[in-house]
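Q: Could you work out the structure for the sequence below:
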Amino acid sequence: ICLVTHFSFSSLSEPRWASVNRGVLICDECCSVHRSLGRHSSQVRHLTHTPWPPTQLQMVQTLYSNGANSIWEHSLLDPASVMSGKRKANPQDKLHPNKSEFIRAKYQMLAFVHRMPCREDDSSTAKDLSKQLHSSVRTGNLETCLRLLSLGAQANFFHPEKGNTPLHVAAKAGQVSQAELLTVYGADPGAPDSNGKTPIDYAREAGHHDLADRLVEIQYELTDRLAFYLCGRKPDHKNGQHFIVPQMADSSLDLSELAKAAKKKLQSLSNHLFEELAMDVYDEVDRRETDAVWLATQNHSTLVTETTVVPFLPVNPEYSSTRNQGRQKLARFNAHEFATLVIDILSDAKRRQQGNSVASPKDNVELILKSVAVRHCSDSQDNDQPDYDSVASDEDTDQELPSSKGDRTKSLDSDLSDGPITMQEYLEVKNALSASEAKIQQLMKANNNLSDELRLMQKKASKLEKQSSMPESDYDNTFYDSEMDDSGLCRRGRLRSSGWLGEGSSIPELDDLEMESDPTLPSTEDVIRKTEQITKNIQELLRAAQENKHESFIPCSERIHVAVTEMAALFPKRPRSETVRGSLRLLTSSAYRLQSECRKAVPSEGCPGPDMQLVTQQVIQCAYDIAKAAKQLVTITTKENTN
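A: All right, here's what the predicted structure looks like:
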């Protein structure tokens, strides 16, 4: 099948993934490259392990069946291309660099699409193509519309004579697949025509009620996806509920001045900047969820290599360097930090859409967002980017759970938008990963890699040299805090003034340019020895999770906690380095949360049995944070002791 649909790389490779915006099905090998391109180039979804809107899946299958692949390989189908040396990659070619370079040329650079004859007025050409798109969407010929979009037709084109957009036309004609394609390319379901009617209005008036309901879902796609990521539920749009905003138990209580300032700063952002921030967080949610599905569906007899890992959001060349750096830093937030940011965005999106005023009436900020649907937009304000590189402190406290699951369901159903829930309750319902098995496999591989690195460092520790070094964390070697942003200020220096970063909190950075020499840090050998104990106990916990031996959770967590306590005791109570403090904080707080989560595996008398899938997810997340923090501490002490 891959022979027909993609690159002829392997006739045995079944296409298990789809690129939604390119309209093609792809195999695992090709998908590993597609994921590294970024959503602006290829929007990747698994065919069976990812929830699909049925009409969107039907749209992709229709494009695939009607030869959408030929649109992206247009010039290669020309016999003259053979003479020019252009060719597709062969099945026997290596993934890197041969196949990956071809995939990038095909889908990122669009090197093989049809090129229109050069004309003096490019805007006139785009307008003509957009008018053709406007006419074509009333039919079911999807591949024609995709070809027009590939040539530069605009999905949101407003026809000056007709007074509406292509989506208005498709909605009135009941062309569901055309509507799906247009919205994937940024068409706005809430855009008014010259009479003030939206595509949703046109669909309802024409009796296409299912299409109208789907367009409403698309209009709220961004906030729906964020809500589902947090609590595994979506709003009931048919009954007028458009937002679910889970709340931290402490989100409205005893907020620090910095936390209050952060919320006020978010509220004061213009709608344009707020929407950019929301879209960046949406992309990060997509990256995290796709990573989980990817790991769950791979052959776990071999390690997932660096070539298949997407540790942070790929660079979007349409965005400023400042915005791209901020997008990359989102990968460094742990579950609690990232959830805090997501909740703040959901809360403010609801406020803006409903037109509620901000705290200060004199802040003359436009409050209504026309649409928070995901769409492509230009980066026109490069020098006015929001500070969103970090969130509030990781030092959250454990909260008690309600006495039963019924209490949780009742509290959520009574007021999904506003009712606060406890931190642990929030963690239970958070759907940060698509499946617990995916996280198990991810952490098993992280621990395998960590064990390999520990053995390597043990050999090096006996003969520490100035030039010795070790492999960096996949996350921590990719961010450039010393670089200057567009306004000429170092981004590190702006974190605390932005209000997102609480006093004393930090996101650990291994390349900490400000870290002073600290003679009180323990030896590398001692830290490695304690990390090995932690790693061994985590692997035991993971085996118990895989074998559903939930009764082993508590003793495993106790052993991990003891090992963590012993490791933390190696360090001074107040290390000089902020980076060390941040790593120790993540290590110890994650160990406490792990104990709390493992206790939930034991049913309480008189209460319904726990949801073991949710409990296992959170146990694995805590274990992952512990392993990550331990690895950071090994790396930091190794760097310190070799300098």
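
Q: alpha carbons only for contacts and neighbour counts from here, please
A: Will do.

Q: Let me know whether residue 242 touches residue 220 as I believe.
A: Yes: using CA atoms under 8 Å, residue 242 is in contact with residue 220, at 7.4 Å.

Q: Quickly list what's touching both of these two.
A: Shared contacts of residue 242 and residue 220 (CA atoms under 8 Å, 6 or more residues apart in numbering): none.

Q: can you pull out the helices in the stretch 1-150 of the chain?
A: 2-5, 28-37, 54-65, 69-72, 80-84, 100-103, 122-136, 142-151 (DSSP state H, counting those that start in this stretch).

Q: Take those helices and lay them out in a markdown table including mean neighbour count and distance to residue 419.
A: Shown next, in a markdown table, are the helices of the stretch 1-150 of the chain (neighbours: other CA atoms under 10 Å; distance: least, CA to CA, whole Å):
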| stretch | mean neighbour count | distance to residue 419 |
| --- | --- | --- |
| helix 2-5 | 16 | 48 |
| helix 28-37 | 21 | 37 |
| helix 54-65 | 18 | 32 |
| helix 69-72 | 21 | 48 |
| helix 80-84 | 11 | 62 |
| helix 100-103 | 18 | 47 |
| helix 122-136 | 18 | 45 |
| helix 142-151 | 21 | 44 |
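
Q: to compare against the first, here's another:
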Amino acid sequence: MSKRVRSREVCADCSAPEPRWASVNRGVLICDECCSIHRGLGRHSSQVRHLTHSPWPHSQLQMVQTLYGNGANSIWEHSLLDPSSSVSGKRKANPQDRVHPNKTEFIKAKYQMLAYVHRMPCREDDSVTAKDLSKQLHSSVRTGNLETCLRLLSLGAQANFFHPEKGNTPLHIAAKAGQILQAELLAVYGADPGALDSSGKTPIDYARQAGHQELAERLVEIQYELTDRLTFYLCGRRPDHRNGQHFIIPQMADSSLDLSEFAKAAKKKLQSLSNHQFEELAMDVYDEVDRRETDAVWLATQNHSTLVTDTTVVPFLPVNPEYSSTRNQGRQKLARFSAHEFATLVIDILTDAKRRQWGNSCESPKDNVELILQGIDGHHNSEGQDNDQPDYDSVASDEDPVQEATCGDSCNDGRTKSSESSDLSDGPITVQEFMEVKSALTASEAKIQQLLKVNCHLSEELRLMQSKLNSLQTENTTLRWQTPSGQQHPQGLFGRQQPRGGRARSMYETGSTPRQYPHRVDTARHDDGVILQPFPTNGCSLEGQSTVLENDYDTTPNHSELEESGSPLAASEAAHQGEEGEEDATLPCTEDVICKTEQITKNIQELLRAAQETKHESFLPCSEKICMAVTEMAALFPKRPSSETVRGSLCLLTSSASRLHGECQKAAEHNLSPSDIQLVTQQVIQCAYDIAKAAKQLVTVTTKENNN
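A: Here you go, the predicted structure:
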């Protein structure tokens, strides 16, 4: 696409010049800010790709450009083009509008609720209307009028509609007519290239018989799109479908020795799933691959010096209202898999997909094995997500036990390492491949020894920290009861006595599930709606760390701890701890709380960018900004709130800020080893997550109470 043409393009949602992203299923081009909102909608609403940094099939990109050039956006903004819409107060977003709430509300209304789409006249039987629309689609795909077909699809026409009189589907007609762009559009909306007509022929057969060889080859690629995308994610290659190679099964270089009973049992569970359940799991993993790849493109194309809270990465798959809450929960937990764990799950799915297509015997001379040296390519390591214990309770549910088996056990299956590598080998191994495997194993062994040394060092550090924590708990208990005569026992931060000792937290409280492997902190943690940017670490295992962190969630620092920390919050927290008086039920204005929350989140993102760029000298200034913002937010609330939820959230907010300041002070020391720096950085991330979580809780409670 020429620069001259690109210069005339504007964002379909806010009219900003030179949009760099596209929504494939909507046929529009969008700017960076609007793209951040589209990604939050989920792929079921909008499938986004970067115009230059994302891999595109040529015909699919041509399809999107044709739709955009022919005014596809008017389909989604039909009623806004009516002059009466300006009178009614309806208007389109503009580049100067704030991302939240202005652009967000407009884009959600436009694509999720279809508020501006032209509605068909109401009829008693909606199924008849859908059937009529599908018949119109069946007739329209033989022409090159893409926007007409997109309009029919937007109104409810079915891409896989089987015409009872014609005995075939719209994709059969498009293939016979050689309409490759229509075929791309139908495929985006779910058309099946393997669907059979009344004579048992597929659209691929139609295209070949009509002499449209390029279209036939593209339909074969679409048929294997899911497995091809998973393969390309791991090893950067796609199968050669023209020569009959339809699968490439990557293999982890360090997994051949894992023959544990747990791994074998997990593989059997995956293989025992019904085809329908397996397809659902595969589609969810496909969506997670798309999320991780798009995250990588997003981070690579953003100006990080001007990045604000409104344009951030998407931490896990958004909720799809058409799925059960159990399946949504399983989809979101895929983001918690480390790069190694997720790659293992992808390999198992590819292996079983091949087995299900070829039968139990997966022998095919055209198929081969791609070895992933050193575990995983470095590019995908940067995308590995292990968001340790995010909060998924908003979609938790006990319904749909079959789905739970699929997304619960199957997700656990992904934690297994790929075993029995002999089952994956389809041909002889060359000398070069053997030397590569030998070199990879040697390097892996050296890396394991190095990690074992680091792990021993960290274990000793954690033991000392646990000992110090126990000492502080004892000291705190003594200080609480050794008070001058005539005074009451010290109270908690906001008038409620807080136990120092941590209690065991269930998986439902922490959002955690039992882990089968040592986990790795590859990303900043997040809560629903509070988004923190990820950054890569060296992946050292930190066994035992989660216990220390979780037990510290509900603790309140005593006076001596606050004084030692040197935090700007120390004085205000000490003052609060000694407050006496009646409980106050009043809460601040919701807008004020949101404003302070945005300020806190922006400062946290600045801190996380510093962590991502390993600028540890910036930790302390960032923590001071965060502490100041937390102090201002806490000042909005009464000193003794009557709501226990508010008290707990304020306690978590201020104590986490104090802990953050203390950890950032440690990072400023010059005599820290790399392992110490990593541990401190992870503690900083934990504190930042707790602050963001508490701020969000305060916004939620304040909004709910003020609305009541």
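
Q: closest to residue 637 of the first structure out of the helices of the stretch 1-150 of the first structure?
A: helix 28-37 (31.7 Å; CA to CA).

Q: in the second structure, what residues pair with that closest one?
A: Aligning helix 28-37 of the first structure against the second structure (TM-score structural alignment) gives residues 32-41.

Q: so how much does the matching stretch differ from the first structure once superposed?
A: Compared with the first structure after fitting, stretch 32-41 of the second structure deviates on average by 1.3 Å (mean CA distance after the TM-score superposition for the first structure).

Q: Out of the helices of the stretch 1-150 of the first structure, which gets nearest to residue 450 of the first structure?
A: Residue 450 of the first structure lies closest to helix 28-37 among the helices of the stretch 1-150 of the first structure, at 22.7 Å (CA to CA).

Q: packing partners for that closest one?
A: In terms of contacts (3 or more CA pairs under 8 Å, 6 or more residues apart in numbering; DSSP states H and E), helix 28-37 of the first structure is packed against strand 44-46, helix 100-103.

Q: roughly how far is whichever helix in the second structure runs longest from the heart of the chain?
A: The helix spanning the most residues in the second structure, taking DSSP state H as the definition, is helix 431-481. For helix 431-481 of the second structure, the separation from the chain centroid amounts to 28 Å (computed by CA atoms, centre = their mean, to the nearest Å).

Q: How about stretch 251-267 of the first structure?
A: For stretch 251-267 of the first structure, the distance to the chain centre is 24 Å (CA atoms, centre = their mean).

Q: Buried residues, it. List them.
A: The neighbour-count check on stretch 251-267 of the first structure (16 or more other CA atoms under 10 Å) flags 251, 258, 259, 261, 262, 263, 266, 267 as buried.

Q: again, but for stretch 271-286 of the first structure
A: 271, 273-286.

Q: Output the residue interval of the second structure matched by that stretch.
A: Going by TM-score structural alignment: stretch 271-286 of the first structure matches residues 275-290.

Q: what do we get in the first structure for residue 299 of the second structure?
A: Using TM-score structural alignment, residue 299 of the second structure pairs with residue 295 in the first structure.
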